[in-house]
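Participant: How does the following fold in three dimensions:
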Amino acid sequence: MRSLWTAATGMRSQQFNIDTISNNLSNVNTTSYKAQRAEFKDLFYTTLKRANVLDEQERPVNLEVGHGVMPAATRKDFKPGSFVETNGTFDLAIDGDGFFGVLLPNDEIRYTRDGSFKLSVDYDEGMLVTSEGYIVLDEDDNEIFIESGITDITIDELGYITGADEDGEPVDLGRIKIVEFTNPEGLLSEGSNLYSQTVASGEEIPIDAEEMRGRIVQGYLESSNVQVVDEMVKMITAQRAYEISSKAIQTSDEMLQLINNLKR
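Facilitator: Below is the predicted model of the structure:
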């Protein structure tokens, strides 16, 4: 019976939906995490009779039956999360569109909205890095160094880093790399709050200070944009849809059993 396989696709799809929802809920406290939404599309149809309005027996609609559903995509919601005050010197949040650029040990660039940066000290010099030790890049794709003795470090809304030397004179330490993408939803999630560019996302578009539509906020971190209540409602809906699909399989099995018993 076609209904057995059709209902099975519904169960598989709702299982995928639950997997997506559970991932959102597990990352409710992850810095800068963006909630995902599972999207589905119906499978192909078998047309038993086609619409025909050219002869005497006009049939205005088709007679067709579908074969179920399949996951089509997972879409990220890049709506910004709320800001959490940390008062950390190197804790940064992007108020608006954009991503920070970081350099991996294999010299590949990745992108993140997680601005919980740290200072990696080597002898008398410090370097701005992520929690995993990945290098935070400046607008020229170079490392950001902070020499010992530099105090009163501030990062303004445009991403410029300044400090004061031992004599109290201002020191320019560079500007953090900020980029955007034509289609950020096309970015590939790699874990550790990192994204990589793809053909779908397009290449990175550096944001110059004069062109910034958002701002950098020092001493704050962007929280996850997952709405727990919404995710719970989605979970209940997915669970009920899963139960209905399983009920359709049970009903089809009972119908097959009745057919088999006709011979007796």
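
Participant: make it CA atoms for all contacts and neighbour counts henceforth
Facilitator: Fine.

Participant: where along this structure do the helices fall?
Facilitator: 2-26, 228-261 (DSSP state H).

Participant: Buried deepest among these, which one?
Facilitator: Burial among the helices of the chain, expressed as mean neighbours by mean count of other CA atoms under 10 Å, is greatest for helix 2-26, which shows a mean of 19.

Participant: what angle sits between that helix and helix 228-261?
Facilitator: For helix 2-26 against helix 228-261, the angle between stretch directions is 160 degrees (axes from the mean of the first three to the mean of the last three CA atoms, to 10 degrees).

Participant: now the strands for the stretch 151-264 of the chain?
Facilitator: Per DSSP state E, counting those that start in this stretch, the stretch 151-264 of the chain has strands spanning 151-155, 160-164, 170-175, 178-180, 188-191, 194-196, 205-206, 215-218, 220-222. These are given in chain order.

Participant: Pick out the residue nearest the middle of the protein.
Facilitator: Nearest to the mean C-alpha position of the chain, counting by CA atoms, centre = their mean, stands K76 at 3.9 Å.

Participant: sorry, back to before: now the helices of the chain as a markdown table including distance to P71?
Facilitator: Output for those, formatted as a markdown table (distance: least, CA to CA, whole Å):
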| stretch | distance to P71 |
| --- | --- |
| helix 2-26 | 6 |
| helix 228-261 | 13 |
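
Participant: closest one to F44 among those helices?
Facilitator: helix 2-26 (11.0 Å; CA to CA).

Participant: chain center to the closest one: distance?
Facilitator: 19 Å (CA atoms, centre = their mean, to the nearest Å).

Participant: Following up with a second sequence; could you model it the same way so I can compare the two?
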Amino acid sequence: MDINAPVGLSGQIALARRLETIASNVANAGTAGYKSEAVTFATVVSKTQPFQTSFAFGGGPHVDLSGGGFKQTGNPLDVAVRGQGFLAIATPQGAAYTRDGRMQMLPTGDIVTLEGHAVLDAGGAPLTADPDGGALDIGNDGTMRQNGRTIGALGLFTLDFARGYSRYENSAFIPAAAAVPVDDFARDGIVQGFVEESNVNPVLEMTRLIAVQRAFEAMSASLEQRDQALRETIQGLGARGG
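Facilitator: The predicted structure is shown next:
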């Protein structure tokens, strides 16, 4: 059995998936709160006789939870998340979790994201404030005060990405497992008046992009050479038989 083609194809599929994540990272290098992704791969060994054969198996994506830089805006409705927590927002697909802490207050007093999604507290309820009550003061634990009066608290959650997730819009995630509220604010917390930038390193991602493209081209060339050699062999055997 000729296993060269299946092995080469498995490698190309793996590289194509890596290329997709790199392209997404580069496209979101300027997206607030964006967490870059990579793809983890495994090797599947077939015990087809007479030799064991290794196939590339494209594993799931892996989220890089390293922090992005904090950019000071001075806007009291901008917050950055310190540590590995996520803010909760309401979406048509259910609760999603994001590091993009750019918020706005509607004339109704509802606290929403720039895209209009309601920002949630630790219990999953939408946050509201008095639109005529003055600026908000937001503490490290997410507590929101207006004129010295506590009006609510931003929900802060940790996610288990190992159990699966999907992305929502650009920087938000919808996890397969339930998010866990943060109760220790020594490591995780809120910083008011700042926005977290993407943790994508554009130079590094472009370097990876070039490396993956070259590897893909080399693998394609190798498969083409193998096909050409096979065609020549068949033609040679055919000529002898004639």
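
Participant: what do we get in structure 2 for V102 of structure 1?
Facilitator: When the structures are aligned by TM-score structural alignment, the residue of structure 2 matched to V102 of structure 1 is I89.

Participant: and its match, how many neighbours does it have?
Facilitator: Neighbour count for I89 of structure 2, taken as other CA atoms under 10 Å: 24.

Participant: I150 of structure 1 corresponds to which position in structure 2?
Facilitator: Superposed on structure 2 with TM-score structural alignment, I150 of structure 1 falls opposite G133.

Participant: Can you tell me how far the nearest residue to the match of V102 of structure 1 once chain neighbours are set aside is from E217 of structure 2?
Facilitator: Nearest-residue entry for I89 of structure 2: V119, 4.5 Å, with adjacent residues in sequence omitted and distances by CA to CA, 6 or more residues apart in numbering. To E217 of structure 2, V119 of structure 2 is 46 Å away according to CA to CA, to the nearest Å.

Participant: I174 of structure 2 versus the residue nearest to I89 of structure 2, what's the distance?
Facilitator: Note on V119 of structure 2: its distance to I174 of structure 2, by CA to CA, is 15 Å.

Participant: The two: who's more crowded?
Facilitator: Regarding V119 of structure 2 and I174, a neighbour count based on other CA under 10 Å identifies V119 as having more, with 27 against 22.

Participant: got the contact list for the counterpart of that one in structure 1?
Facilitator: Aligned counterpart of V119 of structure 2 in structure 1: V136 (TM-score structural alignment). Counting by CA atoms under 8 Å, 6 or more residues apart in numbering, V136 of structure 1 makes contact with 100-103, 117, 128-130, 143-144, 176-177.

Participant: Sort out for me which of the residues you listed are in strands.
Facilitator: Secondary structure assignment (DSSP state E) places 100-103, 128-129 from the contacts of V136 of structure 1 within strands.

Participant: between these, which is nearest A248 of structure 1?
Facilitator: Comparing those against A248 of structure 1 with CA to CA picks out F100 as the nearest, at 48.7 Å.

Participant: Quick check, that closest one in contact with I178.
Facilitator: Yes: under the criterion of CA atoms under 8 Å, F100 of structure 1 lies in contact with I178, with a separation of 5.0 Å.

Participant: Settle it for me: which of these two has more neighbours?
Facilitator: I178 (27 against 23).

Participant: ok, the aligned residue in structure 2 for the more buried one - contacts?
Facilitator: Taking TM-score structural alignment as the criterion, the aligned counterpart of I178 of structure 1 in structure 2 is L156. Taking CA under 8 Å, 6+ apart as the criterion, L156 of structure 2 is in contact with 85-88, 121-122, 142, 181-182, 189.

Participant: need the residues you listed in CSV with distance to D227 of structure 2, can you?
Facilitator: Converted to CSV, those look like this (distance: CA to CA, whole Å):
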residue, distance to D227 of structure 2
G85, 51
F86, 51
L87, 53
A88, 53
D121, 60
A122, 60
G142, 62
P181, 56
V182, 57
G189, 58
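
Participant: Now the buried members of the residues you listed.
Facilitator: For the contacts of L156 of structure 2, a burial check counting by 16 or more other CA atoms under 10 Å picks out 85-88, 121-122, 142, 181-182, 189.

Participant: Tell me if I'm right that G88 of structure 1 and Y220 touch.
Facilitator: Yes: at 7.3 Å, G88 of structure 1 and Y220 qualify as touching, with contact defined as CA under 8 Å.

Participant: Going by how many neighbours each has, rank these two and give me the top one.
Facilitator: Comparing G88 of structure 1 with Y220 by other CA under 10 Å, the one with more neighbours is Y220, at 22 against 14.

Participant: Thanks a lot, catch you later.
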